[in-house]
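Enquirer: Predicted model and sequence below, questions to follow.
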Amino acid sequence: MNMSKYITVKDHSVSGESFDLIPNEEQDILVTTPQPHADNLSKYYESEDYISHTDTKRNLLEHVYHLIRKRALKNKLSLINSFKTEEKTLLDIGCGTGDFLKTALEDDWKISGIEPNSDARNIANSKTGNKVFDSSKLSEFDANSFDVITLWHVLEHLPNLEEHLRIFNRLLKTNGHLIIAVPNYKCYDAEHYKSFWAAYDVPRHLWHFSQKGMKRIFEEKGLLLDKTYPMYFDSFYVSLLSEKYKSGFMNPFKAFWIGLRSNLKAKHSGEYSSLIYIFKKD
């Protein structure tokens, strides 16, 4: 690993601490350094503003988040329904308050979810009929159990990355699909906001991925990249939060302009603010 830092980023939402992002050139990813011990990670999520753990709509940012999420749920369901599956078995890892699982359940998917946060897990279980478990359940599922495994902006949060990649491979059926959405640190909005780019979100985001890096680390585990899709709305949401970190208020007009520029530039470069990767197990 190259120990010369790529950038230093502050935890704007919880602790105020600063972390270096160090390039791992072999895997083409950035590594948050130092990384909190797994036992201490939970304290960095102790904020009423950690939006994926709540269903509240208290301000503009939360209203925008839920508006985008409503549209995204339809797109996610369409995506998993596009696969030819044996039994429609779905595992959603880091499922938050369970809206995607609820949407899939209503479309006759056989669902399971993993959510480490107990408050979010309780909300999710109220929506899914107790189909959501804590992280220890991952080791209890049988091998080759799922047609589809999804991680919507979750991979970047997981400690022990190599171990989790092996788990995904074990749980996925042959010809099954692994869907992973992550931020892309090579996008224009990251270049514009630099250390204020909200999608760095240190130290909750332990890893920061490029397209080259995603393809490389998953193919090493026998999961082949099938397709990549842009997440157009993420550039606007991330820019809105980045403006808040940079200037102290959200500045929606400027955030919209930066988000739009990011998407327009990505039409040529392919470097969208966030990307959905579809991997297939042969």
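Expert: Sure, I can see it.
Enquirer: only C-alpha atoms for contact and neighbour calcs from this point on.
Expert: OK.
Enquirer: tell me which residues in stretch 265-272 are buried?
Expert: Across stretch 265-272, burial judged by 16 or more other C-alpha atoms under 10 Å covers 266, 270-272.
Enquirer: one more structure, for comparison:
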Amino acid sequence: MNFKEENKFLIVKDYSVSKETFALLYNKEYDLLKTHPFPDLSVLPKYYESEDYISHTDGKRTFFEKIYHFVKKRAIKNKVKLINSYHKNKGALLDVGCGTGDFLVEAQNQGWKATGYEPNESAKKLTNSKNVSTIDNLVSLSANSFDVITLWHVLEHVPNLEEYIKNLKKLLKPSGTLIVAVPNYKSYDAIYYKRHWAAYDVPRHLWHFSKKSIKRLFSDVDMNLTCVLPMWFDSFYVSMLSEKHKTGKINFIKAIFIGLRSNCVGLFKKEFSSHIYVLKNNK
């Protein structure tokens, strides 16, 4: 994929850690944005060194974190319900970027042989304390190993995108299901907040997807996009963080209004704050 510096889509800021600015470069063929400059792998971990990186903790220090974990519980049940709908005979599940492991716990409780992969050591320790299986890398896994592979807000963090997608396909059984959830930069809340949109989250988010991006990237490895589903809560969560980026404080009322409006617009335009993509191998 070719990304030229003159094809700048937007200039955005890392509000969470470094306060550095980055450009988003646009590739028309894939309708895909790429963070520029692209961080070197050796320095990338430093951008995750924040107590506010909520997906890597079980913390409930603030009212905001308590709301997050309350909604997270319900969302996890819905995620397992989704994978159950595609595979009545529960088999082997791999959750890539499993965070603190709560999704794995629920899947395991419902009969799945669940395995997680999490590169962040502190999050991985929390996962291991919950009696679920984890692995240290994806490279050593055998081909055709999993009935379901899930990536909940992970693909946007992956440096070697095309290589990573090829490996996911290799690990999936021919009849398996790949489920990918990512933010959508064409949503109403993204358009409204522009450079303050929290889901750009540079440089931790290296890539920024549309529905066309996902369809095209996975068709390159002969996988078919079978279903696109909205993540209803994401518009509210992202709007709360975006309000903080924009004004310096969380405005719950404004964020709820923008989040609700984004979901309403999404019903008509089919562009939500985040999407869940269900992908299958072409037969």
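Expert: Yes, it's here. Since this is a predicted model, take the numbers as computed values, not measurements.
Enquirer: wait, which of the buried residues of stretch 265-272 of structure 1 is closest to Ser78 of structure 1?
Expert: Distances from Ser78 of structure 1 to these, taken as C-alpha to C-alpha, are shortest for Tyr272 (20.7 Å).
Enquirer: The closest one and Lys194 of structure 1, how far apart?
Expert: Taking C-alpha to C-alpha, to the nearest Å as the measure, Tyr272 of structure 1 falls 16 Å from Lys194 of structure 1.
Enquirer: Also His12 of structure 1?
Expert: Distance, His12 of structure 1 to Lys194 of structure 1, using C-alpha to C-alpha: 13 Å.
Enquirer: give the contact list for the spatially most central residue of structure 1.
Expert: The residue lying closest to the centre of structure 1 (C-alpha atoms, centre = their mean) is His153, at 0.7 Å. Residues counted as contacts of His153 of structure 1 (C-alpha atoms under 8 Å, 6 or more residues apart in numbering) are 180-183.
Enquirer: For structure 1, just list every one of the strands.
Expert: For structure 1, applying DSSP state E gives strands covering 7-10, 18-24, 29-33, 89-93, 110-114, 132-133, 146-152, 172-183, 207-209, 223-230, 274-281.
Enquirer: closest to Lys74 of structure 1 out of those strands?
Expert: Lys74 of structure 1 lies closest to strand 146-152 among those, at 13.8 Å (C-alpha to C-alpha).
Enquirer: and that closest one, how far from structure 2 on average?
Expert: Mean deviation of strand 146-152 of structure 1 from its aligned counterpart in structure 2 after superposition (mean C-alpha distance after the TM-score superposition for structure 1): 0.2 Å.
Enquirer: same for that strand, what does it pack against?
Expert: Contact here means 3 or more C-alpha pairs under 8 Å, 6 or more residues apart in numbering; DSSP states H and E; on that basis strand 146-152 of structure 1 packs against strand 89-93, strand 172-183.
Enquirer: Could I get the ones you listed in JSON lines, plus columns for distance to Leu225 of structure 1 and mean neighbour count?
Expert: Formatted as JSON lines, these follow (distance: least, C-alpha to C-alpha, whole Å; neighbours: other C-alpha atoms under 10 Å):
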{"stretch": "strand 89-93", "distance to Leu225 of structure 1": "19", "mean neighbour count": "23"}
{"stretch": "strand 172-183", "distance to Leu225 of structure 1": "9", "mean neighbour count": "23"}
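Enquirer: Turn these into TSV, including distance to Lys137 of structure 1.
Expert: Putting those into TSV (distance: least, C-alpha to C-alpha, whole Å) gives the following:
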stretch	distance to Lys137 of structure 1
strand 89-93	11
strand 172-183	15
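Enquirer: what do we get in structure 2 for the residue nearest to the centre of structure 1?
Expert: Counting by TM-score structural alignment, His153 of structure 1 lines up with His153 in structure 2.
Enquirer: gap between its match and Tyr277 of structure 2?
Expert: Note on His153 of structure 2: its distance to Tyr277 of structure 2, by C-alpha to C-alpha, is 11 Å.
Enquirer: what do those two both touch?
Expert: With C-alpha under 8 Å, 6+ apart, His153 of structure 2 and Tyr277 have common neighbours 180-181.
Enquirer: what residues are up against Pro119 of structure 2?
Expert: By C-alpha under 8 Å, 6+ apart, the contact set of Pro119 of structure 2 is 97, 136.
Enquirer: Now check structure 1 for the residue matching it.
Expert: In structure 1, Pro119 of structure 2 lands on Pro116 (TM-score structural alignment).
Enquirer: ok, Phe249 of structure 1 to Leu178 of structure 1 distance?
Expert: 37 Å.
Enquirer: now do Lys110 of structure 1
Expert: Applying C-alpha to C-alpha, the value for Lys110 of structure 1 to Leu178 of structure 1 is 16 Å.
Enquirer: Next: Lys102 of structure 1.
Expert: Plainly put, Lys102 of structure 1 is 19 Å away from Leu178 of structure 1 if you go by C-alpha to C-alpha.
Enquirer: just Asn24 of structure 1 next, same as before
Expert: Note on Asn24 of structure 1: its distance to Leu178 of structure 1, by C-alpha to C-alpha, is 24 Å.
Enquirer: and what of Pro34 of structure 1?
Expert: Going from Pro34 of structure 1 to Leu178 of structure 1 by C-alpha to C-alpha gives 29 Å.
Enquirer: Go through structure 2 and flag its longest helix.
Expert: Counting residues, the longest helix found in structure 2 (DSSP state H) is helix 63-86.
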